[in-house]
Structures are given as C-alpha cells and as structure tokens.
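Engineer: Kindly return the folded structure for what I paste below:
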Amino acid sequence: MSSHGAAIPMISTPCGPLRGTAEVPGDKSISHRALILGALSVGETRISGLLEGQDVLDTAKAMRAFGAEVTNLGGGNWTVHGVGVGGFAEPANVIDCGNSGTGVRLIMGAMATSPITATFTGDASLNKRPMARVTDPLALFGTQAVGRSGGRLPMTLIGAEDPVPVRYTVPVPSAQVKSAVLLASLNAPGQTVVIEREATRDHTERMLAGFGAEVSVEDTDAGRVITLTGQPELKPQTIAVPRDPSSAAFPVCAALIVPGSDVLVPGIGLNPTRAGLFTTLREMGADLTYENEREEGGEPVADLRARFSPDLKGIEVPPERAASMIDEYPVLSVVAAFAEGETVMRGVRELRVKESDRIDAMATGLRANGIEVDEGEDWWTVKGRGHGNVPGGETCKSHLDHRIAMSFLILGMAAQKPVSIDDGGPIATSFPIFEPLMGGLGAQLDRTERAA
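Structural biologist: Okay, here's the model as predicted:
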C-alpha cells in the first residue's frame, strides 16, 4: 500500500521513436516559493503556470492554514492575498506536507520567526527524512522544535517570540536549508547573513528581491554571501512560472536513448543553478540544443531540442556541479547505462536523504536490469553497456519516490525487455501529466498488475 492510496504498478515497454513537443509543467521550486512569498506579501500576487502537482497543492493548502487567501482560477492561474511578513495566523490543524521536503522545510522557515505554534507531518516517505538540518539553524533565531527521534516528523515548531538576526554558514550544499533561513530572517530585525560554500539554486534570492526585500549576494573567498535586511513590507507580484527543468529531464533523456527520437521541450528554465544536467548530457555527446533563448520573469529560458544520440560516452561529472543537478542524477544514471564506458558521480551525499536513498534505489534497480554499478557514501559509478545493450526485464521498487519511478520507466523505453515499477502513484507529486505527455510522444506506458 502506498501512502497515496493503493499502489499503481506500471510497465514501460521498448518503443519506437519519440517525436513531438513535450509541454512539461511549471517549475516546482518556483511554484512553492511563489505561493509562500505571495502569502508573506501585502496585497494580491497573481501566478500563471503554477505546477499543480500534489507537492505544490499541499503548500497552497498550508498557506491557507496560515491565513492567506489562495485561489485557483484554473489553467495554472492562481491568486494569493497575503497577510504580510509576520502576519501568519496560528493554524487550527496539523500541516500535512505530503511528500514534499521542499514544501515542509520552506514553510517551517517562513513561520519560524512568528509567535505562533504549528505541527507538521507528511507521508511515510517524508516522515523518514531528517529535519534537523533546518530546525538547527532556525533555533538560532529563537525557534523551538519538538519532533520524533532523529529530528523527524511529525514535528511541532514554536515560533520565536523575539527573533534575532543570525549569521549562518550552510554546512552542506542545500537550497532548502538556505531558503528556510532566508525566509525566517524576513521577520527578524537587522541583517541576517547566510554563507554557502557552494552555490545552490538561487530562486529564493531572486524572488525575494523581486518582491521588494533588501537582499544582496556577493561571491567571496569564503563562498557565496547572502545578506538580507529583515522586516520589509513585501510587495505583491505577477509571476509567470517557467517550465520545470527537473521535469524536462525525463522527455529529454528518453529522446537521447530511444532510436529515431526528436523531441522539443519548450520554455524550460535554464537558471545556471539548475541546468547542470543539460551541460553534463552535452559533455557526454548528447544531441541537445538550446533554441529561442530568452528571459522570462528574471529567469533565463530556452526551448530544448533533444535527438537520439547513439554515441554517448561515459564521463566524470564534476562534484562542484552536483548542487545544480541533484534531482537529476537518477535519470542521468539511466542515460549512463546506454553510454560507452563509466559515468562517475561524486559529491552526491545529498541523494542519500531525498524522498528515498536515491543512490541505493537506482543502483539496486539498475543492477537487476543488467547494469553494473559501484557505490560509496557520496559517489556512484554506472558502467554503461552502450546503445542497444541494456537487458531490462525486471521490476524495480520506487520507494515512494517520484523521480525513481519515472527514471525506471524511461529505462524501459530503450531496454531490450520491458521494465516495471511497483508503484507509479508518487509521480503525481511532481509531474501529474507524465503518463499522457510521454504517451503522446510515443512511449508505451501501462498501468498493469503484471508490474506488481
């Protein structure tokens, strides 16, 4: 039984060329932040292109619980009437963030410096994930957290009565931790300084500036120094959410490994802190081009065209690139299986504490389907077999993890035999139109008890 209901076993069968246009959903990271910053503004924020996956819907529900008026106008268009910085009301019930680590950590940050108490929970997967990485720095503001052993959900946060500004160095690259601290600093007086040794996705800094916060970013010898002046009045915005590069990864990677494929993925956000996968694929020899490059809503955007690439080569992915593609390593490992030679991925410890232990989950499934994988605590190596030589034929566990589920379905499209997953239900958390979108390109995906 899955946390979202009955398990949905699925099977992916080797298919003919994938062709057409893949209109992937809006960016999940920006969608979460648009709702939260809209709720912390005074007035009406208008959002178009919002990702309407379950993770983001849970964040919308949470913002309502804290007192914001959040309205779905249809077609990805939403409005948020905010309550202002420090204006969150105490929620009447437990805040259920479902499967979303991003959602719960950002929301914790947003409420941490308001004098209210809130209890957070999630599904079976989220309740296993460590929250101390966020609650420890939030304690510096004066916030108290009480949860299960190991700093896990369900957890109650008691917001700081008299928050103080902090200076915090993020110990490991994490946009979630950085963003939680920055959101908490909004209701603290004075200047809060966050230092990250390695740059992570910078949507929070960009959007805070867009909403009128006084925020500066400086690259120094110590790392990236972000300074935010607290207690601003955030101004409502009109936000067009670019399409999600993490979702685009799936049709792009499928096109590269399925013979004869030619797929256009329009309007993809190419923020440098998010585009590491596409850089890596091109280094491997992928026929992947950027068309119609432009800027939308302060974010670089382009249309991606991906064509079948039979001569992919394994490479060593630079560890400093990990933060810009951390969610894409599972599907990269699938592409690596069809490349010639070894693909080495280092500096990826963060994958061990995502929705699942993604290194272990992918290594286990790839081995079952005939791919040799070596792994360590913060690295793994996929030994590619080259185009046409991946056996497939086995069932893989998704571990309640949407990216694991989709990655193995991509594997089945180009393997010699079909690949099954035990549960495709979690896909709805981030990419609710994955099945019809891939089917429209020519993929053969079926919900079937044969995959159980």
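
Engineer: going forward, measure contacts between C-alpha atoms and count neighbours the same way
Structural biologist: Will do.

Engineer: quick one: residue 48 and residue 239 touch, right?
Structural biologist: Yes - with contact defined as CA atoms under 8 Å, residue 48 reaches residue 239; the gap is 6.3 Å.

Engineer: which of the two has more neighbours?
Structural biologist: The neighbour comparison of residue 48 against residue 239 (other CA atoms under 10 Å) goes to residue 239, with 23 against 19.

Engineer: Now do the contacts for the more buried one.
Structural biologist: 34, 45-48, 297 (CA atoms under 8 Å, 6 or more residues apart in numbering).

Engineer: Okay, it and residue 384: tell me how far apart.
Structural biologist: 42 Å (CA to CA, to the nearest Å).

Engineer: Filter the contacts of residue 239 down to just the ones in helices.
Structural biologist: residue 34 (DSSP state H).

Engineer: Between the contacts of residue 239, which sits nearest residue 20?
Structural biologist: Looking at those and their distance to residue 20, the nearest is residue 48, at 24.1 Å (CA to CA).

Engineer: How many residues are close by the residue lying closest to that closest one once chain neighbours are set aside?
Structural biologist: Nearest non-adjacent residue to residue 48, counting by CA to CA, 6 or more residues apart in numbering: residue 77, 4.4 Å away. The number of residues packed near residue 77 is 17, by other CA under 10 Å.

Engineer: Residue 77: what's it in contact with?
Structural biologist: Contacts of residue 77 were listed using CA under 8 Å, 6+ apart, and they are 46-50.

Engineer: now do residue 361
Structural biologist: 397-399, 404.

Engineer: Mind doing that once more with 10 Å?
Structural biologist: Neighbour list for residue 361: 330, 352, 396-399, 401, 404-405 [criterion: CA atoms under 10 Å, 6 or more residues apart in numbering].

Engineer: What strand or helix carries it?
Structural biologist: Element membership for residue 361, per DSSP states H and E: helix 358-368.

Engineer: one more to put side by side:
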Amino acid sequence: MGPLTGTIRVPGDKSISHRSLMFGALAVGKTNISGLLEGHDVLATADALRAMGARITRHSENEWSVCGVGVGGLLQPEQALDMGNSGTSTRLLMGLIASHGIAAHFTGDASLSSRPMGRVIDPLSRMGASFHAAAASSGKETLPLMMTGCHPAVPIEYRLPVASAQVKSAVLLAGLNTPGITTVIEPVPTRDHTERMLKGFGADLTVEETGEGRVIRIRGDAELSPQTITVPGDPSSAAFFIVAALLADGSDLTIENVGLNTTRAGLITVLQQMGGQIDLLGKREVGGEPVADLRVRHSQLRGIDIDPAIAPSMIDEFPVLFVAASLASGTTTTSGLDELRVKESDRLSAMASALRLAGAIVEEREDGLVIVGSGGAPLRGTTAGPVATHLDHRIAMSMAIAGMVSSGGVEIDDTRPIATSFPVFESLLEKSTASLRCAPS
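Structural biologist: Prediction:
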C-alpha cells in the first residue's frame, strides 16, 4: 500500500451532532449548526425530533437549523420512531421523553433490536416512565418498545453501575423537565459532551469531583437558549486514518480540526505510548470543545499492556486499535472491555474472528483481546471468504484498514453500515488504497 500524505478533514463528531439537534429542539428559538454529521444515525435523531414538533431544516451541506419547542414542549409522535442502527438516538431520546406526558413506539434494525436497553430503562423507570414490549417477539428490554413518559417525573440520585455516557445523558435529559434536582454519580468518567453543551444552552448544571467520582446535578424545569454551534471533526472517524497513516510506510498525513475532548482522546494517548508519531498542532477551542490538527507519520509500533482505566475514553476506537496491535512488535494486551460485547455487535468476538481470518494472531478473553503483532510485516489477508461485520460500521471500517496493510487484501461482507457514521469513508480511502473489496450483497 502507498503512503497516506497531504491534508484531510473528517466529518463532524457524531456525539456532538446528536446532542446539537436534541438540545436545539428543547430550546426556545433558532439554533444554527455547522459541520453536522449527515450519517444515518444523526438523521434518525432529526426525523424523530421532527415527529415531536421541532422544525429542523438543512440549508446546505452540513449546515442546519433547529427551531425548538422548549423544555416540556415535545408533542406526541403520530407514528413509530424508527431509530435505524442508532443506540445513541434511542437511549437519549428515551431520556427526553421520560419526563414528558407523551408515549412513543421505538423501532430499529436487526442489530439495534438485539442491543440491551435495560441500562436506561432502570433509571428512567425510577423517575416514573413506563416501558412495554411492543411486539410478541420482543422482550422487555429490547426494541421494539413502547414507552410512556411521566409528568411531573420524580428526581432521583443515580449511581451508574457501568461507565456509559448514554445512560448518564439519558438521566440528565429526563432531569431537564423534572422539578427539583436530578443527580448522576459517575464512578468512572465518560465523555462529557452532554454536560458541556447543556451548560452552553443555559441549563443549571454542576459537576463536582468527589471521592465517589464525578457528581453531576441538574435542576429541572429548565429553560434552554438557542445557540450557534460548530461541530468539530469526529475523533472516532479520525481514528481510522490515524492508524492507517501510522502503519503505512512513508505516510505523513495531517487531519484537520479533530475534537480532542479529554474524555474522547484515549486512542491518541495509547498510540503514542506504542511509539506512534502523532503531533497536535494549533490547539484551540471551538464551541467549548478542544480541537487540534493532527500530524501523523509512519511509525513502528510496539505492543503494550493497555490500562483498562483508559477504556471509557476510547471505547469506540478499540476495533481499529486491534488492527494497529496486529502489526506492532510484541504483544498487546487489553482488558476491562466488557462493554464491547454489547455494542452494534460483540466487537471482541467479531474483531478476533476477522483479524484471525486476515492472518493475525489473536487470543480472545472474557474482557479483552491479546494480540501478537507481526513486527510491521503485512497481514496475509483473507483467503477463506469475507470477514463478517455483523452490520457493525466500526468492524467494517477497521477491517478496511486491515486490508490496506495486508498483502492479499481483506474481503468484507457488507460495507453499507459504514454510512451510519462516516458516509464519505470509502471515498476518502479510494485515493490511497485498492485493497478493499466488498463481497456482493
């Protein structure tokens, strides 16, 4: 494969894009958003908010506006809310609806319908919301689900049993329209876009560091003010190009305007520990979020034992990190990654199988992978049929990068799910590789 050189810009941050639309829908007035990610997941959020009364308009590529209904102003949706493949849309919208006196029918694709919703159902039920299976084939904690909000809801103090920004955000969003103070205790810090952005929109929210962890309090009956938001580049999308440039001999690639929120930047820290040359240029703040341009150069990586405490700050980036580890010198050990088993797929099992098929040496453990690197030698590539992505966009993109650093290429069963988070991924890669082959679908 040839080197990756020049300058690129990845699409807007998915987490911030979701929240920009949601908080804009709860503000009174017009919120303007530039750099919005226009992937399927974010568009599912936009459609659901329209169904509940918000006026959301696309003016040009990545430029949008939202005319909100105000906190407490969401309307009863007339039809089911189709969440597609988006767990973020589903869990955060459940939080919004939980403290409104309306009902909603949530549906999704086969992948989303297999993912657990109990982690948000539990705290939202304590606040007064109710949930019921919407079909004989569905369980009480998987889609399709019917939920009915409660108004007024009951403020709670909730200690997160697992590190999950989605659960934290769902409870805080329910707290916006709940009289009194709703408290979330976070033993392990997770991405904090919700806290940053709610403060920016005018919510009465405080964060306190204590011996128990981060204690986040939000006062209900909030009034949010419209904002002008610039969405930074998504670090989870940049991750694929960072790893590709580190692995491809002769690469010297600059990725502009990447969000570097400390709760999201774990991958860069780990890759630097592995010997990766990643320079952060022009550090600045955009819309309350730290950003920088990343200069990434080819590096010989070395295997390390990755501290499980860093996992929450790079949980979505582990699939592509596993690719980097498969070409490092020595052994990389990961642990504490139970959360990866309940993402769009079981990402530990899926990546272990896919990398083995491509020629890597991988041991799957209950909570992580152990990968013996090739010392920089290309992977063999797939010779026994395509790798199974399980409708998981990050598995598909990670194995596309694996194909770039293999001698025989990697065949992928289905690249269509990539559009959920990174619609232009393949076009950005086309100019630098011919090793990605998609099996007929």
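
Engineer: Just give the TM-score of the two.
Structural biologist: Aligned and superposed, the two chains score 0.97 in TM-score terms (TM-score structural alignment, normalised by the length of the second structure); 435 aligned residues with a CA RMSD of 1.1 Å.

Engineer: Could you list which of the contacts of residue 361 of the first structure belong to strands?
Structural biologist: residue 396 (DSSP state E).

Engineer: Just the buried residues out of the contacts of residue 361 of the first structure, in ChimeraX syntax.
Structural biologist: To isolate in ChimeraX the members of the contacts of residue 361 of the first structure that are buried, counting by 16 or more other CA atoms under 10 Å, one can use:
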select :330,352,396,397,398,399,401,404,405
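
Engineer: right, and out of the contacts of residue 361 of the first structure, which lies closest to residue 377 of the first structure?
Structural biologist: residue 352 (8.0 Å).

Engineer: looking at the alignment, what does that closest one pair up with in the second structure?
Structural biologist: Aligned counterpart of residue 352 of the first structure in the second structure: residue 341 (TM-score structural alignment).

Engineer: Just list the residues touching the nearest residue to that match once chain neighbours are set aside, thanks.
Structural biologist: Distance criterion CA to CA, 6+ apart; nearest residue to residue 341 of the second structure, sequence neighbours excluded, is residue 347 at 5.7 Å. By CA under 10 Å, 6+ apart, residue 347 of the second structure lies in contact with 316, 318-319, 337-341, 353, 368, 389-390, 392, 394-395.

Engineer: Against residue 403 of the second structure, how distant is residue 347 of the second structure?
Structural biologist: Counting by CA to CA, the gap from residue 347 of the second structure to residue 403 of the second structure is 18 Å.

Engineer: Next: residue 143 of the second structure.
Structural biologist: 34 Å.

Engineer: do residue 437 of the second structure as well
Structural biologist: 9 Å.

Engineer: same thing with residue 359 of the second structure?
Structural biologist: Using CA to CA, residue 359 of the second structure is found at 11 Å from residue 403 of the second structure.

Engineer: Residue 395 of the second structure now?
Structural biologist: 12 Å.

Engineer: and for the two, which residues touch both?
Structural biologist: Common neighbours of residue 395 of the second structure and residue 403 (CA under 10 Å, 6+ apart) are residue 412.

Engineer: burial of the closest residue to residue 286 of the first structure other than its chain neighbours, as a residue count?
Structural biologist: Residue nearest to residue 286 of the first structure in three dimensions, not counting chain neighbours: residue 309, with 5.5 Å by CA to CA, 6+ apart. Residue 309 of the first structure has 22 neighbouring residues, counting by other CA under 10 Å.

Engineer: likewise residue 218 of the second structure?
Structural biologist: Residue 218 of the second structure: 27 neighbours (other CA under 10 Å).

Engineer: aligned partner of it in the first structure?
Structural biologist: Using TM-score structural alignment, residue 218 of the second structure lines up with residue 228 in the first structure.

Engineer: element containing its match, please.
Structural biologist: Applying DSSP H and E, one finds residue 228 of the first structure within strand 223-229.

Engineer: What separation is there between the match of residue 218 of the second structure and residue 186 of the first structure?
Structural biologist: Taken as CA to CA, the span from residue 228 of the first structure to residue 186 of the first structure is 8 Å.

Engineer: Which neighbours do those two have in common?
Structural biologist: Joint contacts of residue 228 of the first structure and residue 186 (CA under 10 Å, 6+ apart) are 165, 192, 208, 213-214.

Engineer: what ranges do the helices span in the stretch 251-400 of the second structure?
Structural biologist: 266-273, 318-326, 347-357, 393-404 (DSSP state H, counting those that start in this stretch).

Engineer: export the ones you listed to TSV and tack on distance to residue 161 of the second structure?
Structural biologist: Formatted as TSV, the helices of the stretch 251-400 of the second structure follow (distance: least, CA to CA, whole Å):
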stretch	distance to residue 161 of the second structure
helix 266-273	22
helix 318-326	22
helix 347-357	21
helix 393-404	25
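
Engineer: Residue 97 of the second structure: what secondary structure?
Structural biologist: Using DSSP: H, G, I helix; E, B strand; the rest coil, the structure places residue 97 of the second structure in helix.

Engineer: what separates it from residue 403 of the second structure, distance-wise?
Structural biologist: Distance from residue 97 of the second structure to residue 403 of the second structure, by CA to CA: 43 Å.

Engineer: How about residue 332 of the second structure?
Structural biologist: From residue 332 of the second structure to residue 403 of the second structure the distance is 20 Å (CA to CA).

Engineer: Of those two, give the one with the bigger neighbour count.
Structural biologist: Comparing residue 332 of the second structure with residue 403 by other CA under 10 Å, the one with more neighbours is residue 403, at 28 against 23.

Engineer: any idea what that one aligns with in the first structure?
Structural biologist: Aligned partner of residue 403 of the second structure by TM-score structural alignment: residue 412.

Engineer: Next: residue 113 of the second structure.
Structural biologist: Match for residue 113 of the second structure (TM-score structural alignment): residue 127.
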